[in-house]
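>>> this is a predicted model, with the sequence first.
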Amino acid sequence: MKKIMQWGIGILGVAAAVGIGYIGMGLISDAHSTDKVTTNAKQQASSEQQTNKPKQQKTIFQQIAGRDFWFTSGAGGWRTVMTINEDGTFSGKFTDSDMGDSGTDYPKGSMKISEFTGRLDNVQKVSATAYTMTVSQLDYNPANVTTIVDGVREITAEPYGIGLNDAITIYLPGQEVDRNDATYRMWLGTGGPYGDTTAFIQNEKFTLPTLFDTTQHYAWIVYPASQV
């Protein structure tokens, strides 16, 4: 009888131990489940924050970076081409050819040339399609240095179309054209490098980015149109 009672007590002990074990495992499982839910909730909240975060708009320089701005009258052998980078720095080259100005050492004529770099700063957004800024830096080689390259006399010059501390306005496509503006009439009214204003103006709005040096009253426009 004593042995039976001991067996009974032993069986009850095992059952209790097993039950407690199951309960413990359940608690552990629940704890892990709670951790997972908490972790997933945090991830979901982080994901929602990233989704709801507004997209950063491009700067004016990022919108026009890599495009060639031309300053030329469309007549004669001169032009200045400038490219603006995403950080507001720029580089360009002015050339003015005169094949009739030749000599024994330079039978192919003469050319004024200026390679330059610089930076645009003090950017102000005037409207959705207009930004103002200034030329804060402009670097180029000293003028009037002559060398002969492949039969052409090259004479260094100052950049033409842009100057240090000049005030600049850049218009994006969609900007309304002011045909009464003297700068427009002088440099863009006859089509500039295009020869025809319909190539960059439609419905009295610019279809290409346009740069105005309002200090010297010069106008530049993206060329060729395929860069749009």
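Looks like it arrived, so ask away.

>>> going by C-alpha atoms from here, please, whenever you check contacts or count neighbours.
Will do.

>>> against T80, how distant is V228?
Computed as C-alpha to C-alpha, to the nearest Å, the V228 to T80 distance reads 19 Å.

>>> neighbour count winner among the two?
T80 (22 against 12; other C-alpha atoms under 10 Å).

>>> so is that one in a helix, a strand, or just coil?
strand (DSSP: H, G, I helix; E, B strand; the rest coil).

>>> quickly find the element holding T51.
helix 2-52 (DSSP states H and E).

>>> any idea how far that helix is from the middle of the chain?
56 Å (C-alpha atoms, centre = their mean, to the nearest Å).

>>> could you point out which element follows it?
Helix 2-52 is succeeded, C-terminally, by helix 60-64 (DSSP H and E).

>>> give me the residues contacting that next one.
For helix 60-64, the external contacting residues (C-alpha atoms under 8 Å, 6 or more residues apart in numbering) are 84-88, 131, 209.

>>> now the two most distant members of these.
D87 and P209 (17.3 Å; C-alpha to C-alpha).

>>> between the two, which one's more packed in?
More crowded of D87 and P209, by other C-alpha under 10 Å: P209, with 23 against 14.

>>> distance to D178 and secondary structure added to the contacts of helix 60-64, as JSON lines?
Formatted as JSON lines, those follow (distance: C-alpha to C-alpha, whole Å; DSSP: H, G, I helix; E, B strand; the rest coil):
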{"residue": "I84", "distance to D178": "24", "secondary structure": "strand"}
{"residue": "N85", "distance to D178": "27", "secondary structure": "coil"}
{"residue": "E86", "distance to D178": "28", "secondary structure": "coil"}
{"residue": "D87", "distance to D178": "29", "secondary structure": "coil"}
{"residue": "G88", "distance to D178": "26", "secondary structure": "coil"}
{"residue": "Y131", "distance to D178": "16", "secondary structure": "strand"}
{"residue": "P209", "distance to D178": "15", "secondary structure": "coil"}
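
>>> now the residues you listed: which count as buried?
Neighbour-count burial within the contacts of helix 60-64 applies to 84-85, 88, 131, 209; the criterion is 16 or more other C-alpha atoms under 10 Å.

>>> which of those residues sits closest to G191?
Checking these against G191 with C-alpha to C-alpha, the nearest one is P209 at 14.4 Å.

>>> try this one side by side with the last:
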Amino acid sequence: MITKRLVFTLLIGTLAFTGCSQTKHESTNSLDEPSEVLENTDVQDSGEEEFNFSYECLNTTEFWFGSGAGAWRTTLRIKNDGSFYGEYSDTDAGSISSEAPNGTKYYCAFNGQLGTLEKIDNLTYKTTINSISYENPKDTDEIVDGIHYFYTEPYGLENAGDIYFYLPGKNVNTIDSDEYSWIGKDFYDAPYDTEGWYLPFVVLANSNMHYAFHGYDFVQQTIDACEYYNNDSGLSEEQLYLMWDQYLNEIWVNLHDIKDSTFMNSLKEKELDWISERDSKLEKKDYMAAYSMTKERALLLLDYLIEYSNNNAYPIPLQEDTSDAPHTAINQSSNEHTATIDETPISDNRLSVGDEYVLKSTINIRMQPDSSSDKLAIAYKDEIITIKSEDLNGWTEIEYDGSIGYVRSELLQ
């Protein structure tokens, strides 16, 4: 039975978009030459220009509603035209029978169409679910591979009336307290440090049921996961292959979601040749060779994700909430409210020679101040670099892991 619990999630990332009333840089790289680095996500000055939210702003965002890692969850992605798709799953490994010795799973794969967005204020937009359909008929069941599947509706979207989007910067005291209870625990690791006063990410809320989905950047999450997969010591050759094969599949799925059919069809032709060569290694049980070529392939495709994020994705800006609600800080460990007036302005952090900088995303470090230069290293989110020289023609000299390299200056703003 599903019961409501506070959200605790390790899903992280910055929020990104295309076509959201800001200039978009077009990629000039060929399919064979993925290039640069991930766009940084520092807080933007809300006074620069008016921000217009649209479904295109969510092209790399996945909405997540659940009880925590490894438990039940509903995930949802929205396309530029407002169509959406996702899945709900909940596993009960202890509920077994002679016909289903591998447990019970509640599941729903779904897709649908959202209506036109209505602007309520700069930080709040409203829409409706115009239609929704399920891959398997609701309230049916079957046994597959020893698992008893019960097909349901997606938890979190049931009885949906108005659907609201809350943007980064929205005062938490203007949000329904039940909705807040679902996403408050996600504040600890978010694209913006709002000290608990304002939302640090985009939220999707089912107002009828008082449910709220936390939005995170699935492209950035996949890029950041590379650090985890690189930590592969102590594994057998077969385990190494299986681990990197999993990561390769994750990257492929996300590329399929964000790239056009022309790109993917061209990539697929090369992928089929690669698969044939890999399978020949597996037939010979040459797991080291299969692991090496799978890791190499995964890192190549990962560069396409980095390139896409750099050239096409921009953060939803952290805007100022001008509502009359009190600015009440949230104690993130206890979820309690303490009345404290927020008088801290958003500062413009400028870097000087000798400063240490904590990376907000995964980036490429180049040997020379040029995008065509060889890569010195990949530096991961939350790692520290040291500034060695100020901006020179769009590049900054930095020190990383004892080596000197160059990073595009715009990523350190």
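Perfect, thanks for sending it. Computed from a prediction, not measured in an experiment: that's the story for all the values here.

>>> just the TM-score for the two chains, thanks.
With the length set by TM-score structural alignment, normalised by the length of the first structure, the two chains reach a TM-score of 0.66; 169 aligned residues with a C-alpha RMSD of 2.7 Å.

>>> for the contacts of helix 60-64 of the first structure, which one is nearest P107 of the first structure?
Distances from P107 of the first structure to those, taken by C-alpha to C-alpha, are shortest for I84, at 35.4 Å.

>>> so what's the closest one up against?
By C-alpha under 8 Å, 6+ apart, the neighbours of I84 of the first structure are 61, 64-68, 90-91.

>>> mind checking what it lines up with in the second structure?
Using TM-score structural alignment, the partner of I84 of the first structure in the second structure is I78.

>>> need the nearest residue in space to the aligned partner of I120 of the second structure in the first structure, chain neighbours excluded.
Aligned counterpart of I120 of the second structure in the first structure: V126 (TM-score structural alignment). Spatially, and ignoring its direct neighbours in sequence, V126 of the first structure is nearest to T132 (6.9 Å; C-alpha to C-alpha, 6 or more residues apart in numbering).

>>> quick check: Y184 of the first structure touching A219?
Yes - judged on C-alpha atoms under 8 Å, Y184 of the first structure makes contact with A219 at a distance of 6.9 Å.

>>> tell me which of the two has more neighbours.
Neighbour count, other C-alpha under 10 Å: between Y184 of the first structure and A219, A219 has more, with 27 against 20.

>>> packing partners for the host helix or strand of the more buried one?
Secondary structure assignment for A219 of the first structure, by DSSP H and E: strand 218-222. Using 3 or more C-alpha pairs under 8 Å, 6 or more residues apart in numbering; DSSP states H and E, the elements in contact with strand 218-222 of the first structure are strand 68-71, strand 210-213.

>>> would you mind getting the average deviation of the last one from the second structure?
Spelled out, that is strand 210-213 of the first structure. Compared with the second structure after fitting, strand 210-213 of the first structure has a mean deviation of 0.8 Å; criterion: mean C-alpha distance after the TM-score superposition for the first structure.

>>> for that strand, packing partners?
Checking 3+ C-alpha pairs under 8 Å, 6+ apart, strand 210-213 of the first structure ends up next to strand 167-171, strand 218-222.

>>> list the buried residues in the longest strand seen in the first structure.
Looking across the first structure with DSSP state E, the single longest strand is strand 110-127. Residues of strand 110-127 of the first structure classed as buried: 110-121, 123 (neighbour count, 16+ other C-alpha under 10 Å).

>>> I'd say the match of I120 of the second structure and I170 touch.
No - contact between V126 of the first structure and I170 fails when scored by C-alpha under 8 Å: they sit 10.0 Å apart.

>>> pull up the overlap in contacts between these two.
T132.

>>> distance between the longest strand of the first structure and the chain's centre?
15 Å.

>>> that strand vs strand 167-171, what angle?
Strand 110-127 of the first structure runs at 70 degrees relative to strand 167-171, counting by axes from the mean of the first three to the mean of the last three C-alpha atoms, to 10 degrees.

>>> report the contact partners of the residue mapped onto I162 of the first structure from the second structure.
By TM-score structural alignment, I162 of the first structure lines up with L157 in the second structure. Contacts for L157 of the second structure were tallied using C-alpha under 8 Å, 6+ apart; they are N206.

>>> which helix or which strand is home to L157 of the second structure?
Using DSSP H and E, L157 of the second structure maps to neither a helix nor a strand.

>>> A329 of the second structure versus that one, what's the distance?
The value you get for L157 of the second structure to A329 of the second structure, if C-alpha to C-alpha is used, is 29 Å.

>>> then I387 of the second structure?
34 Å.

>>> try K295 of the second structure
Taking C-alpha to C-alpha, one finds K295 of the second structure at 44 Å from A329 of the second structure.

>>> again with S133 of the second structure
From S133 of the second structure across to A329 of the second structure, the span is 40 Å (C-alpha to C-alpha).

>>> settle it for me: which of these two has more neighbours?
Taking neighbours as other C-alpha under 10 Å, S133 of the second structure and A329 compare with A329 leading, 22 against 15.

>>> correct me, but the more buried one touches H337?
Yes - assessed by C-alpha under 8 Å, A329 of the second structure is found in contact with H337 at 6.1 Å.

>>> the top helix by length along the second structure aligns to what range in the first structure?
With DSSP state H applied, the helix covering the greatest number of residues in the second structure is identified as helix 287-312. Under the alignment (TM-score structural alignment), helix 287-312 of the second structure falls on nothing in the first structure.
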